[in-house]
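Student: mind looking at a prediction? Sequence and model below.
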Amino acid sequence: MEASKVIHAIYNDDDILMSAVKRVKAERYHIEEIYTPFPVHGLDRAMGLAPTRIAITAFIYGLIGLTVATVMMNFIMIEDWPQNIGGKPSFSYLENMPAFVPIMFELTVFFSAHLMVITFYLRSRMWPFKSAENPDPRTTDDHFLMEIAVNGNEEALSSMLKDTGAVEINLVDKAH
C-alpha cells in the first residue's frame, strides 16, 4: 500500500469554507475531497467539479420503466388473458391505452426512482456493510474538512490555509 500525505484543514463556517476553496483553487492546489455536515450550495462549482449526468440516467431509467409497463400490459391484458372489463373490449393495446396510462406513469416513476438510488449508491461506492470513510467525526456535526494533497509544499500550504480561516490544520498519511 502506497501512502501519501494530505493536509486536513478544518473550518467551522460554510462561508469561510467557500472563500477558502476559491483561494486554494486560485493558488492551483488540488483539493482531494471536502467533507461537510450538510450540502453547501455552490461548493461543487467552486471546486471545479464537472456537472452531474444523473438527469440523463433518470430519463433513461424512466424510458425503461415505460417500456416494461407497455410490454407487460400488452402481454397480460391483450395477448395472454384478454378480458371484457366494464364493456371495454381488449382487441388491441391502442384501444385500451387510456386505461393503461396510470400504470404507465407509475412504472415510469418506480423504475426511475429505484434505479436512481441504486446508481447513486454504486457511483458513490457505498456498498452494504462498508465502513465509513469519514476522516473526522466532527464533520457530521458542525465542522467542515478540506483535504488537500501535499507535494513537498507543506509549509506554504499550511500558512495559506491559516490565512483562509482554518481553525485546525493536520498533516495526515493517507493510504490509497
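Tutor: Now that the structure is in, tell me what you want to look at. Residues are numbered from 1 along each chain as shown.
Student: drop to CA atoms for contacts and neighbour counts, all remaining ones
Tutor: Fine.
Student: just checking, residue 111 touches residue 68?
Tutor: No: using C-alpha atoms under 8 Å, residue 111 is not in contact with residue 68; the gap is 9.2 Å.
Student: ok, these two, which is more surrounded?
Tutor: Neighbour totals were compared for residue 111 and residue 68, and residue 111 leads with 20 against 16 (other C-alpha atoms under 10 Å).
Student: ok, the more buried one - contacts?
Tutor: 61, 62, 64, 65 (C-alpha atoms under 8 Å, 6 or more residues apart in numbering).
Student: what do you get if the cut-off is 7 Å, keeping everything else the same?
Tutor: Residue 111 makes contact with 61, 62, 65, according to C-alpha atoms under 7 Å, 6 or more residues apart in numbering.
Student: secondary structure class of it, three-state.
Tutor: What DSSP: H, G, I helix; E, B strand; the rest coil gives for residue 111 is helix.
Student: tally of neighbours for the residue lying closest to residue 140 once chain neighbours are set aside?
Tutor: Leaving out its chain neighbours, the residue that sits closest to residue 140 by C-alpha to C-alpha, 6 or more residues apart in numbering is residue 37, at 4.5 Å. The number of residues packed near residue 37 is 15, by other C-alpha under 10 Å.
Student: quick one: the helices in the protein, in order.
Tutor: 14-26, 43-47, 54-73, 93-123, 154-163 (DSSP state H).
Student: which residues does the first one contact?
Tutor: Just to be clear, that refers to helix 14-26. Applying C-alpha under 7 Å, 6+ apart, the set of residues contacting helix 14-26 is 11, 40, 43, 46, 47, 164, 165.
Student: here comes the other one, which I'd like you to weigh against the first:
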Amino acid sequence: MSNKVVHAIYNDDDILLAAVHKTKAAHYHIEEVYTPFPVHGLDKAMGLPATRLAICAFLYGITGLFIYFNLLRYIMIQDWPQDIGGKPSFEFIQNMPAFVPVLFEGTVFFAAHLMVITFYMRSKLWPFKKAENPDVRTTDDHFLMEVGIHGNEEELVSFFKNTGAVEVKVIDKH
C-alpha cells in the first residue's frame, strides 16, 4: 500500500480556507493543515471536534480550590492557630475574607499549570521532540494542506491547482 500524499501550498489564508471547503465538499480526506498562525474558522471547515480543554480547566480549578481550602484549614485553623491583632483564628468562616486571595491564586495556579501539561500531553509535544513540519515555509508565510492519495493522483493534483494552490507536490511518506 502506498503512503503518498499531496502537499498543496497556498500563500493566503482566505484562499486556503476556501480550498479546505472545496476539498471537504469533494469528499477528500484532509490529513493535516500547517499554518504559520491560527486561521479563524479552519477547525470548523475541517470538521474537527470542539476542544474539551475548558472542561479540564474547570476541573483543575476545582481541584486547586479544594486542595488550597484544606491546606488553609489545616495550617491556619487546626495546626497553628494564631491570635493576630486580637482576633483569634478558631473558625474558617471568620477568616474567610483573608483566605479569599489565597484560594483564588491556588485555583488559578492549578488550572493554568495542569492545562499546559494536558495540552502538551494531548498534542504529543515532548521535550526534545523532532519537528514534524513538512515544509519550512509554513513557519513564515505559506500554508500547506496535506491530503492522502488513494489511486487518484492526477485528479488530486489538478483539483488542487484549480483551488488556488501556488505549488502542488506529491510526496511519498515513510
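Tutor: Now that the structure is in, tell me what you want to look at. The structure presented is a predicted model; accordingly, all values stated were derived computationally and were not measured.
Student: need the TM-score between these chains.
Tutor: The TM-score (TM-score structural alignment, normalised by the length of structure 2) is 0.97; 174 aligned residues with a C-alpha RMSD of 1.1 Å.
Student: ok so, going back, distance to residue 144 of structure 1 for the helices of structure 1 - can I get that in TSV?
Tutor: Listed next are these as TSV, based on distance: least, C-alpha to C-alpha, whole Å:
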stretch	distance to residue 144 of structure 1
helix 14-26	7
helix 43-47	12
helix 54-73	26
helix 93-123	23
helix 154-163	13
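Student: for those, which one sits closest to residue 171 of structure 1?
Tutor: Closest approach to residue 171 of structure 1 among those (C-alpha to C-alpha): helix 154-163, 8.3 Å.
Student: name the residues of that closest one that are buried.
Tutor: Neighbour-count burial for helix 154-163 of structure 1 flags 157, 158, 160, 161 (criterion: 16 or more other C-alpha atoms under 10 Å).
Student: residue 137 of structure 1: which of these is nearest?
Tutor: Closest to residue 137 of structure 1, out of all of these and judged by C-alpha to C-alpha, is residue 161, at 20.7 Å.
Student: what's the closest of the helices of structure 1 to residue 4 of structure 1?
Tutor: Short answer: helix 154-163, nearest of these by C-alpha to C-alpha, at 12.5 Å.
Student: from the centroid of structure 1, which residue is nearest?
Tutor: Centroid-nearest residue in structure 1: residue 120, 5.4 Å away (criterion: C-alpha atoms, centre = their mean).
Student: quote the end-to-end distance of stretch 34-45 of structure 1.
Tutor: The first residue of stretch 34-45 of structure 1 is 13 Å away from its last residue (C-alpha to C-alpha, to the nearest Å).
Student: how far does that stretch sit from the chain's center?
Tutor: 12 Å (C-alpha atoms, centre = their mean, to the nearest Å).
Student: which one in structure 1 is furthest away from the centre?
Tutor: Farthest-from-centroid check, structure 1 (C-alpha atoms, centre = their mean): residue 87, 48.3 Å.
Student: state the distance from residue 52 of structure 1 to residue 91 of structure 1.
Tutor: Per C-alpha to C-alpha, residue 52 of structure 1 is found 45 Å from residue 91 of structure 1.
Student: er, residue 136 of structure 1 I mean
Tutor: From residue 136 of structure 1 to residue 91 of structure 1 the distance is 64 Å (C-alpha to C-alpha).
Student: cool, and residue 123 of structure 1?
Tutor: 45 Å.
Student: which of these two has more neighbours?
Tutor: Taking other C-alpha under 10 Å, residue 123 of structure 1 and residue 91 do not tie; residue 91 has more neighbours (14 against 10).
Student: so what's the more buried one closest to, chain neighbours aside?
Tutor: Closest to residue 91 of structure 1 by C-alpha to C-alpha, 6+ apart is residue 78, at 6.8 Å.
Student: okay, buried residues for stretch 24-34 of structure 1 please.
Tutor: In stretch 24-34 of structure 1, counting by 16+ other C-alpha under 10 Å, buried: 24, 29, 31, 34.
Student: could you dump those residues to TSV with distance to residue 74 of structure 1?
Tutor: Converted to TSV, these look like this (distance: C-alpha to C-alpha, whole Å):
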residue	distance to residue 74 of structure 1
24	58
29	58
31	53
34	49
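Student: next step: those residues restricted to strands.
Tutor: Within the buried residues of stretch 24-34 of structure 1, residues falling in strands by DSSP state E are 31, 34.
Student: of the buried residues of stretch 24-34 of structure 1, which pair is most distant in space?
Tutor: Largest pairwise distance in the buried residues of stretch 24-34 of structure 1, by C-alpha to C-alpha, is 13.6 Å, between 29 and 34.
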